[in-house]
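**Student:** How does the following fold in three dimensions:
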Amino acid sequence: MYWAEFLTVALIHLLAVASPGPDFAVVVRESVANGRRAGTWTAFGVGTGILVHVAYSLLGIGLIVSQSIVLFNALKWLAAAYLLYIGFKALRAKPAPAGALDVAVAPLRSSRGAFMTGFVTNGLNPKATLFFLSLFTVVINPHTPLAIQAGYGLYLAVATGLWFCLVALLFSQARVRAGFTRMGHWFDRVMGAVLIALGIKLAFTELR
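**Tutor:** Prediction:
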C-alpha cells in the first residue's frame, strides 16, 4: 500500500541526485585525480552521509534546524568553509613532475580520506537538510510507519551511493583520465574554482 509513496520519493530523489552539486564535484575530482578506488570510496561517503539526514529527519531534529536561523547558519557556514577549504587546496595544484606521465599509477589516496571527503561534503550540506526535511514532512505521510520511513531512507542512501559509484566509474576510466593527464593540474584548478563557487553560493543560502 506504500508503493505509490515510495515511487514518488524515488522519482524526486532521482531528479535531485542527478543535479550537479558539491557531491558530484568531489566525486568527479577524486575519480580523475586519484582513480576509481578513491572515487568509489568518496561515493560511499556521500551515500553514508545521506543516513545522517535521514536520521535527524526521522527524529524531528531537522524541523528544529529549519526553524532556527542560528543553527541553520552554523551548519551553512561549516559546509561553506569546508567546500572553500578543499576548493582552495585544489587551486594550488601543480603540474606533474617530468617523467610522471610515463607512470600510470594513481596518486596514493587513503580509503578513509576519500570516504570522509564524501561524507563531510554531503553531511554538512544544509540544502540536503532542507530537501530531506521537506521530503519527510510533505511528501511522506506522517502516518507512514517509522519502519517504512526508515526503509525509504535506506533506499535513498544506497541509491545515492550507487549513482555516484557510476559517476566514479565513468570519470576514472583510463581513457577519460588520460585526457586529464597532461593538463591535470588545470582540471584540479577548475574543479577547485567550482567548489569555491559552490561554497560561496552556499554561504549566501537563506532559510525559507
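**Student:** can we go C-alpha only for contacts and neighbour counts from here?
**Tutor:** Will do.
**Student:** now the residue nearest the centre of the chain: how far from residue 79?
**Tutor:** The chain has residue 23 as the residue nearest its centroid, 2.4 Å off, counting by C-alpha atoms, centre = their mean. When distance is defined by C-alpha to C-alpha, to the nearest Å, residue 23 is 12 Å away from residue 79.
**Student:** please give me the structure for this one as well, since I'd like to look at both together:
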Amino acid sequence: MTIESGIALFIATAIFASIPGPGVSALVAQSLTRGFKTGAGFAAGLACGDLCYLLTALFGMGWVASQIGPWFALLKWAGAAYLVYLGVKAWMAKPPSEQNTASVSEPHTGRSFLAGLCVTLGNPKVIVFYCGFLPGFLHMPELTTTDIAMVVAIIIPTVFTVLATYAWLAAKGREAMRSTRTWKILNRTAGSIMIGAGAAIAAE
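**Tutor:** Below is the predicted model of the structure:
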C-alpha cells in the first residue's frame, strides 16, 4: 500500500463511517437517552465488530483472489454494485424517531460495548461492504501481512473516531441530531459519494 492509497483509504473510511445506517441510528438513540459515556462504549463495540468482519474480508478475499485470478474482477464489480445500492439506500433513509430524552439510568459501559458489538455482528452485510470497498485500495492477489496491518490501523481508529463524534454530538446537541434536515443532508451527501465510489471501483 502506498502513502497515497493510505490517505485515500482514510478519507473514504471517514466518509463511509459517517453514513447514518442502523448502527449509527442505534448509537444516536443510546447517546440521546443515556449520554456520551454510554454512546462511546456502544461505538467501541461497533468498531470491534467491524474489526472482526474486516479481518474476515481481508484474509478471505486474499485467498479468493489467489485462487480465481482474473475472475476476481467479477467479485469486485459485484461489490461495486453493492456500494451503489448502499448509496441509494442512504438517500432514502429516514432520521431516527424521536426518543424520550428524560434522564435514564446509565448502563455499565461493558454492557454498552457488548450491545454495539452485537449490532455489528448481527449485520453480515458489513463483510459484503468491505468486500466491495477494499479492492479499490489494495491489490488483493498480492495482499501481505503489512498491508493487513496498515488497513486495520487506518480503518478501525477512523471508524471509532467518527462514531464517537456522533455519540458526542448526540449527547451535546440533541435537537440538532434529531433534525430531519440535518439527517437528510448527511444521508444524501454520503450516499452520493458512495454511489460515485462504487462506479469508480467498477470502472477501474
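**Student:** what sits in contact with each of residue 23 and residue 79 of the first structure?
**Tutor:** residue 121 (C-alpha atoms under 8 Å, 6 or more residues apart in numbering).
**Student:** returning to what we had before: I'd say the residue nearest to the centre of the first structure and residue 45 touch.
**Tutor:** No: using C-alpha atoms under 8 Å as the test, residue 23 of the first structure is too far from residue 45 to be in contact (9.7 Å).
**Student:** what about the longest helix in the second structure?
**Tutor:** Ranked by residue count and defined by DSSP state H, the top helix of the second structure is helix 36-68.
**Student:** what's the answer for the first structure, then?
**Tutor:** Under DSSP H, the first structure gives helix 146-171 as its longest helix.
**Student:** sorry, back to before: please enumerate the shared neighbours of residue 23 and residue 45 of the first structure.
**Tutor:** residue 118.
**Student:** Excluding chain neighbours, give the residue nearest to residue 202 of the second structure in space.
**Tutor:** residue 77 (5.2 Å; C-alpha to C-alpha, 6 or more residues apart in numbering).
**Student:** shouldn't that neighbour be in contact with residue 200?
**Tutor:** No: counting by C-alpha under 8 Å, residue 77 of the second structure sits too far from residue 200 to count as a contact (10.2 Å).
**Student:** Between the two, which is the more surrounded one?
**Tutor:** Each of residue 77 of the second structure and residue 200 has its neighbours counted (other C-alpha atoms under 10 Å); residue 77 has more, 19 against 12.
**Student:** Just give me the match in the first structure for that one.
**Tutor:** Taking TM-score structural alignment, residue 77 of the second structure has no aligned residue in the first structure.
**Student:** so how far is residue 147 of the second structure from residue 77 of the second structure?
**Tutor:** 22 Å.
**Student:** quick one: the helices in the first structure?
**Tutor:** Using DSSP H, helices in the first structure cover 3-17, 22-34, 36-59, 61-67, 69-91, 111-123, 126-134, 146-171, 174-181, 184-203.
**Student:** CSV for the ones you listed, including distance to residue 105 of the first structure?
**Tutor:** Formatted as CSV, the helices of the first structure follow (distance: least, C-alpha to C-alpha, whole Å):
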stretch, distance to residue 105 of the first structure
helix 3-17, 31
helix 22-34, 9
helix 36-59, 12
helix 61-67, 43
helix 69-91, 20
helix 111-123, 16
helix 126-134, 35
helix 146-171, 16
helix 174-181, 11
helix 184-203, 14
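**Student:** Out of those helices, which is closest to residue 140 of the first structure?
**Tutor:** Each of the helices of the first structure has some distance to residue 140 of the first structure by C-alpha to C-alpha; the shortest is helix 3-17, at 6.7 Å.
**Student:** Now that closest one on the second structure. Mean distance?
**Tutor:** With mean C-alpha distance after the TM-score superposition for the first structure, helix 3-17 of the first structure departs from the second structure by a mean of 1.8 Å once superposed.
**Student:** Also compute the angle for that helix relative to helix 126-134, please.
**Tutor:** 170 degrees (axes from the mean of the first three to the mean of the last three C-alpha atoms, to 10 degrees).
**Student:** Show me what helix 3-17 of the first structure is in contact with.
**Tutor:** Contacts for helix 3-17 of the first structure (C-alpha under 8 Å, 6+ apart): 135, 139-140, 152, 156, 160, 163.
**Student:** Could you rerun that using 10 Å?
**Tutor:** 19, 23-24, 128, 131-132, 135-136, 139-141, 144, 148-149, 151-153, 155-156, 159-160, 163-164 (C-alpha atoms under 10 Å, 6 or more residues apart in numbering).
**Student:** ChimeraX command to pick out the buried ones of those?
**Tutor:** Buried subset of the contacts of helix 3-17 of the first structure, written as a ChimeraX selection, criterion 16 or more other C-alpha atoms under 10 Å:
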select :23,24,128,132,135,136,140,149,152,153,155,156,159,160,163,164
